[in-house]
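> the following comprises the amino acid sequence and a computationally predicted model.
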Amino acid sequence: MTASAGAWYRVGTVNVTKNNAAVTGVGSSWQNDVIAIAIGDFFTLDAKTWYEVIAVNSDTSITLDRGFEGSTGTNKAYAIVRNTSGTILTRIAGQVSVQFNQKQLFLDELRTWLNSTNASEELTDSHGLKRLIKTPRQMIDDAEQAASTARSEWNAARDAVETRAQTAYREAVEAASSGKNTVKYDAQGNPNVMVWINKFNSEDVNAAILARHGVDFQLGTGVFPAFIKNGVQIRGFWCPKYQASNSANGGCSVVAGVSPRTYVNYDVAKALCTNKGPGWHMLANIEWFAVAYSGLAFGEQPRGNTNYGRAHDAKHEVATLSSSAHAPGDTAHSAPCYTGTGPATWSHDGTQFGVFDMVGNVWEWVDQLKLQEGQIFAPLDNNPDMPEAQWPAHECYFDSSGATSGSVILNSLITNRTGDLGDNGNGNGNNSNTWRTTAKDPSYVENLLMRQMGIEPPTGALFNGLLYSRNFGERLPVRGGFWLNGGAAGLGVLNFYYDRTNASSVIGFRPALFES
């Protein structure tokens, strides 16, 4: 609505009829203007002939004091001189009303603008002109988009820097090891130094061990099972160079010079490995022995931290202790070492580029093997995707030489169970003996897979370590031994004492990786 608070009112046009006192307005607001037209005001078309307004019927209808004297016409320009409605006080009141209405209009528009979800809304300025103004909601959206763009650009720049740093680290490791080691980054962005283990035939490695050490491990023929994944051959696998450690990005890393990650039970350790991304899995027992056999084919059994920060059988061989306050051999304190800080004799192949700390330091959970009520369960090859409930049972039982405790006897059944069926606890009787002297009952049928998995020792077997078992309940294996085991530790040690919930300061793990 256009308002007029002046002395003259000229809003719109009029239609007039000769000799008719009725005047019709077009676009006028005679009755509801901020200063309404009143009886006694003067009407004219030409400022020569004047008529008195004797009635204001509506915004578009007034009545004159006599019939219109001019010619009939439509959309005529006109004027009404405020006589009665144009007093000073009335005009002031009208102007105040106009200002108030304009402010109210602005407030209404402002309220709409503030609450609008549209990109823009109209606001009327002090001259009555309407302008499209961006709404606060749109300003916020634009600011958020700008911030998001800035974050994306920052992240891209950071990722580019990180990628260059990661590439430089990987290339340095590969160059230093002549390609024997590399760095694999997982889904959390954690670095993992890995050793490539090539596929081999069982008979070839067996022949190399026989030629070097004079012992026939009776490993059979064909591709070793660690290199058959769910029935399909693979070129090899990436074995973690070090025991897993904590990571700044969450999850775990495989790097040198840090404390191994412990206090994780079997299921947590396995999840930490699989959460690293496709192809990642907890090192399997059969993979452990692929590494052990290949190392023995080229060298000697590795030593490790088996005597409080030093090797029990070569005490001059030491590593960096996690605690700086104690010396190697100090039996009054726990003594795990930083990963990979021992000499090359502590790696699987006797070089700086091998797999470190498989003997001693901390025990390691291994996957794809368990002892259930004294019977071995394991996949037939390397298959971390097979649900545990589907692992085949094998005719290999861990019997006991005594009714309550004794040595392990491989048997075709259990004759002496040293605890109650279904009891996963640590009570009742235990069995242990040197692994390579494990006895076999006459009814036991020797099993190639059990030899390949390091469960059934061949005559004259070399691997050091003890065999521990509780032949009741469910038991998950740990390998390698820890920092105080002395001669009980070794590549051959197999510990079936623990249930899957056990988590302690002396049990860690390793994440392995299939090539993509």
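Received, thanks.
> C-alpha from now on. contacts and neighbour counts both.
OK.
> number of nearby residues for K184?
If you count neighbours by other Cα atoms under 10 Å, K184 ends up with 18.
> what of the one 10 residues further on?
The number of residues packed around M194, counting by other Cα under 10 Å, is 26.
> packing partners for the helix or strand containing it?
Using DSSP states H and E, M194 sits in strand 191-198. Helices and strands touching strand 191-198, as assessed by 3 or more Cα pairs under 8 Å, 6 or more residues apart in numbering; DSSP states H and E, comprise strand 181-185, strand 236-240.
> would you mark the buried spots in the very next helix or strand once past that strand?
Once the chain leaves strand 191-198, the next helix or strand it forms, by DSSP H and E, is helix 202-213. Residues of helix 202-213 classed as buried under the neighbour-count rule (16 or more other Cα atoms under 10 Å) are S202, E203, D204, V205, N206, A207, A208, I209, L210.
> what comes into contact with helix 202-213?
Outside helix 202-213, the residues within contact range by Cα atoms under 8 Å, 6 or more residues apart in numbering are 215-224, 293-294, 296-298.
> which helix is the longest one in the chain?
Longest helix in the chain by number of residues (criterion: DSSP state H): helix 136-176.
> re earlier: give me the buried subset of the contacts of helix 202-213.
So, by 16+ other Cα under 10 Å, the buried ones in the contacts of helix 202-213 are V215, D216, F217, Q218, L219, G220, V223, F224, Y293, S294, L296, A297.
> tabulate those (TSV), appending secondary structure and distance to I286.
Shown next, in TSV, are those (DSSP: H, G, I helix; E, B strand; the rest coil; distance: Cα to Cα, whole Å):
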residue	secondary structure	distance to I286
V215	coil	20
D216	coil	19
F217	coil	15
Q218	coil	15
L219	coil	12
G220	coil	15
V223	strand	12
F224	coil	9
Y293	helix	10
S294	helix	12
L296	helix	15
A297	helix	16
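> next, the one to line up against it:
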Amino acid sequence: MEKREACAEINRRLEEALAGENPGKSWKEAHLRDFRAAVETLSGGSNTVIVDDWGLPSVMVRIAACRNSDLLEKGSEAIHLAFYSKGVMQEEIYISKFQNVLIDGRGYSLPLRTPAYGINFEQALQACRGKGAGWNLTPFALRAALALETRRKGFFPHGNSDNGVDYLYREEHGESEEEGVVRTGSGPVTWSHNGGRDGIYDLTGNLNEWDAGLRLVDGEIQVIPDGMWMQEDCTMGEDCWYWRSITPEGELAEPGVPGALKYTCGEDGILLTAGGQTGKDATGNCAFGNIRAEAGLQIPELLYSLMLYPEEKEGYDGWRWIKSGGECLPLCGGGYRALDHAGIFFVGLTYPRTHNYNLTGFRSVYVKPGNGR
């Protein structure tokens, strides 16, 4: 099948599948087989189609496991934390090629659709987990791995950062929708994470995406390590016992332990500190590369590998926002109004899990059950 014919076939099947009250039932095995074959052919095998327990497909990008040394200038040979599920190392993980749409409350990665927006963290989490075994909300650790990979390769993806166009490259635009959002995958190839049609679209701009496994609590950095975000009993709620703080030695500890790493903010941006008081409830921001550390503070590799602190002071895009009071969860990439602050390294840690507004979206991931080693 020629590429042009394959694209037309995909769009036709999508229209058929999304028609009716229960779109999952309109897919037949032959249609799924043809759809998957077309996607894999067009991407050279790096993209595929994975169905949930309703039999409804999502276009996914395969990401092979890598080491910290592949992503950092001075990284160790340890496998990056993004590639663990329930404490077991995974050979690969699949991430949505597109920001997800909602169909009957579930998230799906489909091209040229209006992505779901205006939802809170809990809604995004349920939209992914409700799809069946192996599905979950994108972990922050995976976003970190992808961002660090783009930096090592010298390419930062562009995106919809100014109501349908890229703020810095204004000739680049997507197919505009209401509220400044563009259709999934409608931008140029520079809006994919690797600059190619087989890449992940809109990690920069369009919508800020909720990610799993990271939060601030009164400025203290807390993570859910080792892929335990995939555990059935890991609610990621405020009182979830899987949350861990980080010490300057890179050890994981109970939340609130003396000496845990924290962010504080002021007029000069964001400061990384160890223990002590973060001061008043305040909001601060700076370019990611301009985050500073208090004098003499040891920076563990874990913070570099999770893009929580810059390994170097230059060579990054995107800004970092933090709030030093309350529980705040990550919104990533910068939305369609982020202007020059957008970027794959953009992370906003200023809003609670209950917050929803027109700049929030999400994407799902899939880990094959029993695929670890």
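The structure has been received and is ready for your questions. If you're wondering where the values come from, they're calculated on a predicted model, not measured in any experiment.
> which of the helices and strands packed on strand 191-198 of structure 1 sits closest to A319 of structure 1?
When those are ranked by proximity to A319 of structure 1, the top entry is strand 236-240, at 18.7 Å, counting by Cα to Cα.
> on that earlier part again, tell me which of the helices and strands packed on strand 191-198 of structure 1 sits most buried.
Mean neighbour count (mean count of other Cα atoms under 10 Å) peaks for strand 236-240 among those, with a mean of 23.
> helices or strands next to it in the packing?
Contacts defined by 3+ Cα pairs under 8 Å, 6+ apart place strand 236-240 of structure 1 against strand 191-198, strand 511-513.
> comparing those, which comes out most buried?
For those, where neighbours mean mean count of other Cα under 10 Å, the stretch averaging the most is strand 511-513, with a mean of 26.
> which residue range of structure 2 does it align onto?
Aligning strand 511-513 of structure 1 against structure 2 (TM-score structural alignment) gives residues 364-366.
> could you give the angle of the strand holding M194 of structure 1 to strand 181-185?
Using axes from the mean of the first three to the mean of the last three Cα atoms, to 10 degrees, the direction of strand 191-198 of structure 1 lies 130 degrees away from that of strand 181-185.
> residues near the residue mapped onto M307 of structure 2 from structure 1, how many?
Matched by TM-score structural alignment, M307 of structure 2 corresponds to G454 in structure 1. Neighbour count of G454 of structure 1, defined by other Cα under 10 Å: 24.
> surely G454 of structure 1 touches W288?
No: with contacts counted by Cα atoms under 8 Å, G454 of structure 1 stays clear of W288, the gap being 9.2 Å.
> on that earlier part again, N57 of structure 1: which of the helices and strands packed on strand 191-198 of structure 1 is closest?
Nearest to N57 of structure 1, of all those, is strand 181-185, at 87.2 Å by Cα to Cα.
> what sits against the alignment partner in structure 2 of C239 of structure 1?
C239 of structure 1 maps onto I95 of structure 2 when the alignment is built from TM-score structural alignment. By Cα under 8 Å, 6+ apart, the contact set of I95 of structure 2 is M60, V61, R62, I63, T138, R363, S364, V365, Y366.
> hmm, 6 Å instead?
Residues counted as contacts of I95 of structure 2 (Cα atoms under 6 Å, 6 or more residues apart in numbering) are M60, V61, V365.
> how close does it sit to A116 of structure 2?
Distance of I95 of structure 2 to A116 of structure 2, given as Cα to Cα, to the nearest Å: 17 Å.
> just give me the match in structure 1 for I270 of structure 2.
So I270 of structure 2 corresponds to V408, using TM-score structural alignment.
> please look at its match and S400 and confirm they touch.
Yes: assessed by Cα atoms under 6 Å, V408 of structure 1 is found in contact with S400 at 5.0 Å.
> quick revisit: make JSON lines out of the contacts of I95 of structure 2 and add distance to G227 of structure 2.
JSON lines is the format used below for those (distance: Cα to Cα, whole Å):
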{"residue": "M60", "distance to G227 of structure 2": "19"}
{"residue": "V61", "distance to G227 of structure 2": "19"}
{"residue": "V365", "distance to G227 of structure 2": "12"}
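> and the equivalent of D340 of structure 2 over in structure 1, how many residues sit next to it?
Aligned by TM-score structural alignment, D340 of structure 2 pairs with G487 of structure 1. G487 of structure 1 has 18 neighbouring residues, counting by other Cα under 10 Å.
> repeat that for the one 5 residues further on.
G492 of structure 1 has 26 neighbours, counted by other Cα under 10 Å.
> distance of it from E174 of structure 1?
30 Å.
> what does L297 of structure 2 align to in structure 1?
Using TM-score structural alignment, L297 of structure 2 pairs with Y444 in structure 1.
> helix/strand/coil for that match?
Secondary structure, DSSP: H, G, I helix; E, B strand; the rest coil: Y444 of structure 1 is coil.
> kindly report the same for G276 of structure 2.
coil.
> repeat for A8 of structure 2
Assigned with three-state DSSP, A8 of structure 2 falls in the helix class.
> any idea how far it is from K280 of structure 2?
A8 of structure 2 is 56 Å from K280 of structure 2, by Cα to Cα.
> alright, I will stop here.
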